[in-house]
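A.B. asks: okay, structure incoming, though there's no sequence with it:
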């Protein structure tokens, strides 16, 4: 079987969803580390320098565009799998099996994934799009010869709006539910589900990706709002 044919099968699609999902898991770790620089009391110097590097380094930009393609691919294939599974079982069970056949998280993946995808589009439009293609103030810091785009000030201004803060918190709830199931599911897809490793996989999936990372993202706009 050709590779193109293999990735058109259900198993091939699940492998693609798992691989792209694990790649996105690594991205959120890096992104969160960069975002924490918004909390530094340095008038945005560290965060704006970070944004300048991430926004203009050729290698980083290549990876960033690849990341956007991965997000779209991940969402597209996941939707395909959802509809394929429904088509394979056109008649619903007379009695809902509930937790007997799947976890609550797995049954909500389509909903939470949709919430997360909408949030990503809004987030990119509000900050990434404005940074690269819109008008943005600049700021020159001591020891620097050229001004930096002041994404720090734009972000703080954005999070002065409680509705925006609420949208970001809801988006992170969607991320949390998505990661709790997604990380474990990806590990199962690649055959890592074993009683010897399940404990650490569940710990990383729930407490690191499912709780710590989304809470870390959500707490940034909340702290900015209450300390403005």
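C.D. replies: Yes, it's here. Note that the structure is predicted; figures quoted are calculated from it, not measured.
A.B. asks: from here on, contacts and neighbour counts on C-alpha atoms
C.D. replies: Will do.
A.B. asks: the strands in this protein, which residues?
C.D. replies: Counting by DSSP state E, the chain has strands at residues 138-139, 148-149.
A.B. asks: for these, give me a markdown table that also has mean neighbour count and distance to residue 7.
C.D. replies: Converted to a markdown table, these look like this (neighbours: other Cα atoms under 10 Å; distance: least, Cα to Cα, whole Å):
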| stretch | mean neighbour count | distance to residue 7 |
| --- | --- | --- |
| strand 138-139 | 16 | 46 |
| strand 148-149 | 20 | 42 |
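A.B. asks: need those in TSV with distance to residue 187, can you?
C.D. replies: Formatted as TSV, the strands of the chain follow (distance: least, Cα to Cα, whole Å):
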stretch	distance to residue 187
strand 138-139	44
strand 148-149	40
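A.B. asks: put this next to the previous one:
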């Protein structure tokens, strides 16, 4: 059986890839919160972590799961669009226009690529703390990261509720938990640039 034509299998593997990125997001957030501990603590942690074997493994895993997640999402939608009979095609909720849903996902993907290139190639890794201070002293970066956080929040909420539903854990309580997680993540990320300008 073709993997991409098996809806249940496709959804579960896509959910697993999304959960791997969620775990990374939590780790990334917790490590970034070291920014509030001061320059030496922040720089020392990132210098140490970038030298560990896990760092290279993490990069490969994230690239692989991101590519898989994107390809699976697109293929699922294309397959749904060509399903035999209109009645078998899953419709988007009226509250979320298709162009908005896909536009938001594309914007998040573009932000991830931009952020990855910026943090890997375009900043001073010797003094990462000062690089972040300089970055968030630029109003354009505030705009870019603000839009990035908005798309992240929307996709994270959508993804969490879908993952819970995929694994049979969907309920009003889980929906509220998803909203709570999104709020904590967004507020925590915002605290970094806010500490730069305050």
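C.D. replies: Now that the structure is in, tell me what you want to look at. These numbers come from a predicted model, not from an experiment.
A.B. asks: what does the TM-score come to for these two?
C.D. replies: With the length set by TM-score structural alignment, normalised by the length of the second structure, the two chains reach a TM-score of 0.85; 194 aligned residues with a Cα RMSD of 2.6 Å.
A.B. asks: coming back round to it: the strands of the first structure: which one's closest to residue 33 of the first structure?
C.D. replies: For residue 33 of the first structure, the closest of those is strand 148-149, at 19.6 Å, according to Cα to Cα.
A.B. asks: quick one: the helices in the second structure, in order.
C.D. replies: 7-32, 39-50, 53-81, 98-121, 128-135, 139-166, 172-197 (DSSP state H).
A.B. asks: helices and strands around the fifth one, which ones?
C.D. replies: Translated: helix 128-135 of the second structure. helix 39-50 (3 or more Cα pairs under 8 Å, 6 or more residues apart in numbering; DSSP states H and E).
A.B. asks: who touches the helix it packs on?
C.D. replies: Where contact means Cα atoms under 8 Å, 6 or more residues apart in numbering, the residues beyond helix 39-50 of the second structure that reach it are 32, 34-35, 55, 126-130.
A.B. asks: list buried residues within those.
C.D. replies: Using 16 or more other Cα atoms under 10 Å as the burial test, those include 32, 34-35, 127-129 as buried.
A.B. asks: which residue is nearest the middle of the second structure?
C.D. replies: Central residue of the second structure (Cα atoms, centre = their mean): residue 152, 5.6 Å from the mean position.
A.B. asks: columns distance to residue 87 of the second structure on top of the helices of the second structure, output as JSON lines?
C.D. replies: Shown next, in JSON lines, are these (distance: least, Cα to Cα, whole Å):
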{"stretch": "helix 7-32", "distance to residue 87 of the second structure": "16"}
{"stretch": "helix 39-50", "distance to residue 87 of the second structure": "51"}
{"stretch": "helix 53-81", "distance to residue 87 of the second structure": "11"}
{"stretch": "helix 98-121", "distance to residue 87 of the second structure": "18"}
{"stretch": "helix 128-135", "distance to residue 87 of the second structure": "50"}
{"stretch": "helix 139-166", "distance to residue 87 of the second structure": "22"}
{"stretch": "helix 172-197", "distance to residue 87 of the second structure": "28"}
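A.B. asks: re earlier: which of the contacts of helix 39-50 of the second structure sit farthest apart?
C.D. replies: 55 and 130, at 21.8 Å, using Cα to Cα across these.
A.B. asks: and the aligned partner of residue 149 of the second structure in the first structure, how far is that from residue 115 of the first structure?
C.D. replies: In the first structure, the residue matched to residue 149 of the second structure (TM-score structural alignment) is residue 172. Here residue 172 of the first structure is placed at a distance of 9 Å from residue 115 of the first structure (Cα to Cα, to the nearest Å).
A.B. asks: looking at those two, which is more packed in?
C.D. replies: Neighbours were counted for residue 172 of the first structure and for residue 115 using other Cα atoms under 10 Å; residue 172 has more, 24 against 18.
A.B. asks: so the more buried one touches residue 215, yeah?
C.D. replies: Yes. Using Cα atoms under 8 Å, residue 172 of the first structure is in contact with residue 215, at 7.3 Å.
A.B. asks: quick revisit: for the residue nearest to the centre of the second structure, give its distance to residue 161 of the second structure.
C.D. replies: Relative to residue 161 of the second structure, and taking Cα to Cα, residue 152 of the second structure is found at 14 Å.
A.B. asks: can you count the residues close to the aligned residue in the first structure for residue 115 of the second structure?
C.D. replies: With TM-score structural alignment as the criterion, residue 115 of the second structure lines up with residue 123 in the first structure. Around residue 123 of the first structure there are 15 other residues, counting by other Cα under 10 Å.
A.B. asks: residues touching residue 123 of the first structure, list them.
C.D. replies: Under the criterion of Cα under 8 Å, 6+ apart, residue 123 of the first structure has no neighbours.
A.B. asks: quick check: it vs residue 217 of the first structure, distance?
C.D. replies: Counting by Cα to Cα, the gap from residue 123 of the first structure to residue 217 of the first structure is 12 Å.
A.B. asks: one more: residue 148 of the first structure?
C.D. replies: Distance from residue 148 of the first structure to residue 217 of the first structure, by Cα to Cα: 24 Å.
A.B. asks: just give the nearest non-adjacent residue to the match of residue 149 of the second structure, would you?
C.D. replies: Closest residue in space to residue 172 of the first structure, ignoring its immediate chain neighbours: residue 214 at 5.2 Å, by Cα to Cα, 6 or more residues apart in numbering.
A.B. asks: per the alignment, the one you found corresponds to what in the second structure?
C.D. replies: When the second structure is aligned by TM-score structural alignment, residue 214 of the first structure is paired with residue 186.
A.B. asks: what's the distance between residue 1 of the second structure and residue 79 of the second structure?
C.D. replies: Counting by Cα to Cα - residue 1 of the second structure and residue 79 of the second structure are separated by 14 Å.
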